[in-house]
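Participant: From the sequence below, what's the structure:
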Amino acid sequence: MTMKPLINLGKNGLTPTFVSGVADAIESRELIKISLLQASEETPKTVGAYLSQEIPGLEVAQTIGRTVLVYKQANDRDNRRISNEIAKL
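Facilitator: Prediction:
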């Protein structure tokens, strides 16, 4: 996957601000990559589970190393590029 991480998680951890940023980004893009920096004490599994709990409909698509790829269908039909492609399959 050539997508670059859109959001980095550092030493501040899983804060409401972090969750809000992920929610905003996922609404406009549907699929985002989150990179866990070395300063982060969280694991990719913990981050994925926490985000899935905090953002209804969010799914962890993949984890590789310290990177988490998450997906959620956009509420706004204009932002549904990926989900429209998936529906065609």
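Participant: For the rest of this, base every contact and every neighbour count on C-alpha atoms.
Facilitator: Noted.
Participant: Let me know the secondary structure of residue 87.
Facilitator: helix (DSSP: H, G, I helix; E, B strand; the rest coil).
Participant: Buried residues in the lengthiest helix in the chain, which are they?
Facilitator: Using DSSP state H, we find that the single longest helix of the chain is helix 16-29. For helix 16-29, burial by neighbour count (16 or more other Cα atoms under 10 Å) applies to 18, 22, 23, 26, 27, 28, 29.
Participant: To check against the first, give me the structure of this:
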Amino acid sequence: MELRGKQKRFLRAQAHSLRPMFSVGKEGLTENWLNQLSGALDKRELIKVNILQNADVTTKQVQQFIEDNTNIQVVQVIGHVLVLFMVSHDESMRRLSETVSAI
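Facilitator: Now for the predicted structure:
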């Protein structure tokens, strides 16, 4: 699902009160980290990722790595925080994506 402007605005509003669940540190980006990220998004559909100051990667590199290797969409980038969205594979967990698709 490609997100339109109103859908992104809705997701940004939903993510406002969330705290970052994942961090990118000095270990950088790995397949294991990406698999854990996909698993968490499959349950929640919307999360934040924090890029720590000691990380060897930039925000753009993290965004590019996520978008190239998965079907996860970056909704917003604020400083060192990324807001990520993915439609859940489990239909019982699709509460947020159903609302987004109706917008």
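Participant: about what we covered before: can you put the buried residues of helix 16-29 of structure 1 in JSON lines and add distance to residue 79 of structure 1?
Facilitator: Shown next, in JSON lines, are the buried residues of helix 16-29 of structure 1 (distance: Cα to Cα, whole Å):
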{"residue": "18", "distance to residue 79 of structure 1": "21"}
{"residue": "22", "distance to residue 79 of structure 1": "15"}
{"residue": "23", "distance to residue 79 of structure 1": "13"}
{"residue": "26", "distance to residue 79 of structure 1": "10"}
{"residue": "27", "distance to residue 79 of structure 1": "7"}
{"residue": "28", "distance to residue 79 of structure 1": "6"}
{"residue": "29", "distance to residue 79 of structure 1": "7"}
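Participant: so which of those comes closest to residue 42 of structure 1?
Facilitator: For those, the minimum distance to residue 42 of structure 1 (Cα to Cα) is 12.9 Å, reached by residue 18.
Participant: mind checking how far that closest one is from residue 2 of structure 1?
Facilitator: 23 Å (Cα to Cα, to the nearest Å).
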